[in-house]
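**Q** Return a 3D structure for these sequence lines:
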Amino acid sequence: MYQQSTAQNDRGGAGFMGHNPAQQRLLMAARGWHLFPLRPGDKRPAVANWEQWATTDPAKLLNWPEGAGVGIACGPSNLVVIDLDCHTAEPSKPEHQIWTERGCLDGADVFTWQWHEHTTDGSSWAHTYVVLTPSGGGHLYYRAPAQQIRNSASGRLGWQVDVRAQGGYVVAPGTTLPAGTYTPLWEPATLPVLPEWITATLTAPKAAPQRPARRVLALPSQAGKRVNALAHQVATAAVGQRNDMLNWAVYQLAKDRALTQEHAQVLFDAAKAAGLAEAEAIATIRSAGKELAAS
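**A** You can find the predicted model right below:
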């Protein structure tokens, strides 16, 4: 979903990563995150009534079951986590097929579209606590708003976009499963509150699904819906997001071995349309492609 790198934060540190597991648990608990053990090598809780068991008590955190992973109970932790899935299966429901028509292949694509449809302040969805999941998806952490968000709100933000909130949990960063490790990508100095438009979407009465409005962008390419959709996201990115969005779009194609010279040119033209300097756009495209090839 996004180019993987060493987790950094606004203060220049790497969060709790690099510490041993016990220290990681203590540092997470210091943030107010309520933790409980997962079965070794599994996402499932290792304890009954995990939400009630979840704790910040150092004595429990230091006396952790051998080999157990870590779960975060979202409700007690005052967290809402947006879960961006990365499944390869085609959508089976008509309300989900509208996203593939727009060139969206996974939850990160869908959430990016949603973000740009609703956000006008120039902020980036990537500027919160971001954790890469072993499947190639991601978790976006937010402080819970005053209005209660329940775990049953999953699916309201679009295809492959789920919500972990009151009554739900996520696998904590630093936990390793057979498929890989949950790895922090970005940590802001202050965790933002869930954006108002997301809160409104998750708490609104359910309505019949509607097709999202199309915004047409003229690009000199017929490279296919996937590339044109990514180019649209780059070309309409707000100031402060343009380079990040270009980096993300290049990575999406590179990881699928679809970053041809023609496709790179389409993204370059889109970056210029967004107002990004030519030299900066060229450097970002080259860097993103090279870093993936080296990984």
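**Q** switch to C-alpha atoms for all contacts and neighbour counts from now on
**A** OK.
**Q** Of all the residues in the particular helix or strand that has residue 249 in it, which ones are buried?
**A** For residue 249, the element it lies in under DSSP states H and E is helix 242-255. For helix 242-255, the neighbour count (16 or more other CA atoms under 10 Å) marks 242-254 as buried.
**Q** Ok, stretch 37-44 next?
**A** Result for stretch 37-44 [16+ other CA under 10 Å]: buried residues 37-40, 42-43.
**Q** related to what we said a few turns ago, including distance to residue 273, could the buried residues of helix 242-255 go into CSV?
**A** What follows is these, written out as CSV (distance: CA to CA, whole Å):
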residue, distance to residue 273
242, 10
243, 12
244, 15
245, 13
246, 12
247, 15
248, 17
249, 15
250, 16
251, 19
252, 20
253, 20
254, 22
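**Q** Closest to residue 278 out of those?
**A** Closest approach between those and residue 278, by CA to CA: residue 243, at 11.2 Å.
**Q** hang on, that closest one packs against residue 282?
**A** No: Residue 243 lies out of contact with residue 282 (CA atoms under 8 Å); the separation is 10.5 Å.
**Q** For the residue nearest the centre of the chain, which non-adjacent residue is spatially closest?
**A** Centroid check for the chain by CA atoms, centre = their mean gives residue 138 as the closest residue, at 3.8 Å. Once flanking residues are discounted, residue 138 sits nearest to residue 132: 4.4 Å by CA to CA, 6 or more residues apart in numbering.
**Q** One more, please, to line up against the first structure:
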Amino acid sequence: MDTANSSAANPLREWALYAAGMGWHVFPLRPGTKIPTGHAEARCPGTGRCADGHQTPEKRATTDTAVIGDAWDRAPFNIGIATGPSGLVVIDCDMPKDGEDGPTGANRLEWLAGECGGPLPDTYTVTTPSGGIHRYYLAPPGSRLPSTKGKVCRLVDTRAWGGYVVGPGSVTEQGAYDLTDDRDPVELPGWLVQAIAESPSPAISAPVQIRSVAPSTYGSVALANECGRVRAAQPEQHNAVLSSAAYTIGRKVGAGLIDHATARADLITAAAHMVTASCDCTDREIARVVDAGLAAGARNPVAHRKDAA
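**A** Next up is the predicted model:
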């Protein structure tokens, strides 16, 4: 096959080879989608390449230019980058969902960086068709950080071991994945390493240690996160989500990190969508749940690190 003509007809081939040249392990995604080629593990026949066990996209990913060139000569596949084998941690900052107000994932990550006292250095960056951002960082040497969903903060996921990202140059019906900063990825900041690696507290009553920061900074992020969760609650989860959010914020109100009146007003406003003809929620019931959750949380406040000596 004429390589020059192949490249002109299928620029995705060049993007795949470019990613491999960066040392990143790639695999094909179905043309125009974010879905890996091949079969799902649940439908694995246990034959062929899977004779010794199901070959996940992460296992199939490669930097072999001959293999990549041959694969992309067959079809205009989008590019999947297996982050773990590539030594990457990609921070995936999403946009609010349809009809949802509030900060973007990128906004929340910037605020969290300020709250943690750590930098958010410029790095290799790709924008997604929805307006989201993929920030590529180098994983710490010898680490094996997991992929996470919403663990760092709301609307922020991480792609590391066990995950992948859609690489630059890929195109879906919604648009393209555009490379907007081509500097080499820098090392993942330490505070983000900690946020990704930390295990959740085994008991809700255990004291959560919060860095000593300005209440307005930490409180605004926490309150925005919980209000976003309330806005996204489905009808069958209204009471449970609102009660949980109010309790979580109540713990911070009790610690003096958030003003009670502000917390109450914002939570009630976020829950306004719950009052519909298809749900039993009422304004009075919403206020009752919020007040009860805030009061219960305030009786079990989070602890400041400066106070835990």
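**Q** and the buried residues of stretch 37-44 of the first structure as TSV, adding secondary structure and distance to residue 202 of the first structure?
**A** Compiled in TSV, those are given as follows (DSSP: H, G, I helix; E, B strand; the rest coil; distance: CA to CA, whole Å):
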residue	secondary structure	distance to residue 202 of the first structure
37	strand	28
38	strand	28
39	coil	30
40	coil	33
42	coil	29
43	coil	25
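**Q** Kindly indicate which of those lies nearest residue 72 of the first structure.
**A** Nearest to residue 72 of the first structure, judged by CA to CA, of the buried residues of stretch 37-44 of the first structure is residue 37 at 8.9 Å.
**Q** how about the alignment partner in the second structure of residue 149 of the first structure, what does it touch?
**A** Using TM-score structural alignment, the partner of residue 149 of the first structure in the second structure is residue 145. Going by CA atoms under 8 Å, 6 or more residues apart in numbering, residue 145 of the second structure touches 84, 89, 139, 160-161, 193, 196-197.
**Q** Give me the subset of these that lies in strands.
**A** Within these, residues falling in strands by DSSP state E are residue 89.
**Q** Still touching in the first structure? Go through the contacts of residue 145 of the second structure.
**A** Among these, the contacts conserved in the first structure (both residues aligned by TM-score structural alignment, their matches' CA atoms under 8 Å) are 89, 139, 160-161, 193, 196-197.
**Q** most surrounded residue in those?
**A** The most crowded member of these, judged by other CA atoms under 10 Å, is residue 89 (32 neighbours).
**Q** That one -> the first structure?
**A** When the first structure is aligned by TM-score structural alignment, residue 89 of the second structure is paired with residue 80.
**Q** what about residue 120 of the first structure, which SS state?
**A** coil (DSSP: H, G, I helix; E, B strand; the rest coil).
**Q** hang on, the earlier thing: do I have it right that the match of residue 89 of the second structure meets residue 146?
**A** No: taking CA under 8 Å as the definition, residue 80 of the first structure is not a contact partner of residue 146, at 11.5 Å.
**Q** Let's have the buried residues of stretch 37-44 of the first structure in a markdown table, adding distance to residue 65 of the first structure.
**A** Formatted as a markdown table, these follow (distance: CA to CA, whole Å):
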| residue | distance to residue 65 of the first structure |
| --- | --- |
| 37 | 7 |
| 38 | 9 |
| 39 | 9 |
| 40 | 9 |
| 42 | 14 |
| 43 | 15 |
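**Q** which SSE is the residue nearest to residue 248 of the second structure when sequence neighbours are not counted in?
**A** Excluding the flanking residues, the one nearest residue 248 of the second structure by CA to CA, 6+ apart is residue 297, at 6.2 Å. Assessed by DSSP H and E, residue 297 of the second structure sits inside helix 283-298.
**Q** From the chain's centroid, how far away is that helix?
**A** 29 Å (CA atoms, centre = their mean, to the nearest Å).
**Q** now the following helix or strand past that helix: which residue numbers in the first structure?
**A** Going down the chain from helix 283-298 of the second structure, the next helix or strand is strand 303-304, by DSSP H and E. Under TM-score structural alignment, there is no match for strand 303-304 of the second structure anywhere in the first structure.
**Q** Give me the helices and strands touching strand 303-304 of the second structure, please.
**A** Strand 303-304 of the second structure sits against strand 209-210, with contacts defined as 3 or more CA pairs under 8 Å, 6 or more residues apart in numbering; DSSP states H and E.
**Q** Buried residues of the following helix or strand past the strand it packs on, list them for me.
**A** With elements assigned by DSSP H and E, the helix or strand that comes after strand 209-210 of the second structure is helix 215-231. Buried positions in helix 215-231 of the second structure, judged by neighbour count with 16+ other CA under 10 Å: 215, 218-231.
**Q** helices or strands up against helix 215-231 of the second structure?
**A** On a contact count with 3+ CA pairs under 8 Å, 6+ apart, helix 215-231 of the second structure meets helix 105-116, helix 238-254, helix 260-270.
**Q** Could you say which of the ones you listed is packed most deeply?
**A** Mean neighbour count (mean count of other CA atoms under 10 Å) peaks for helix 238-254 among these, with a mean of 24.
**Q** where's that one relative to the chain centroid, distance-wise?
**A** With CA atoms, centre = their mean, you get 22 Å for helix 238-254 of the second structure.
**Q** do the same with stretch 68-75 of the first structure
**A** On CA atoms, centre = their mean, the centre of stretch 68-75 of the first structure falls 18 Å from that of its chain.
**Q** Other residues contacting it?
**A** 25, 33-43, 45-46, 50-51, 54, 80-81, 164-172, 175-176.
**Q** let's go with 6 Å and repeat that
**A** 34-40, 51, 165-166, 168-172, 175 (CA atoms under 6 Å, 6 or more residues apart in numbering).
**Q** By residue count, which helix of the first structure is the longest?
**A** If you go by DSSP state H, the first structure has its longest helix at helix 278-294.
**Q** Pull the most distant pair out of the buried residues of helix 215-231 of the second structure.
**A** Farthest pair in the buried residues of helix 215-231 of the second structure, by CA to CA: 215 and 231, 23.4 Å.
**Q** so what corresponds to residue 52 of the first structure in the second structure?
**A** Checking TM-score structural alignment: residue 52 of the first structure goes with residue 59.
**Q** Wait, a helix at its match?
**A** Yes: judged by three-state DSSP, residue 59 of the second structure forms part of a helix.
**Q** circling back to that earlier point, mind checking what the residue nearest to the centre of the first structure lines up with in the second structure?
**A** Matched to the second structure by TM-score structural alignment, residue 138 of the first structure sits across from residue 133.
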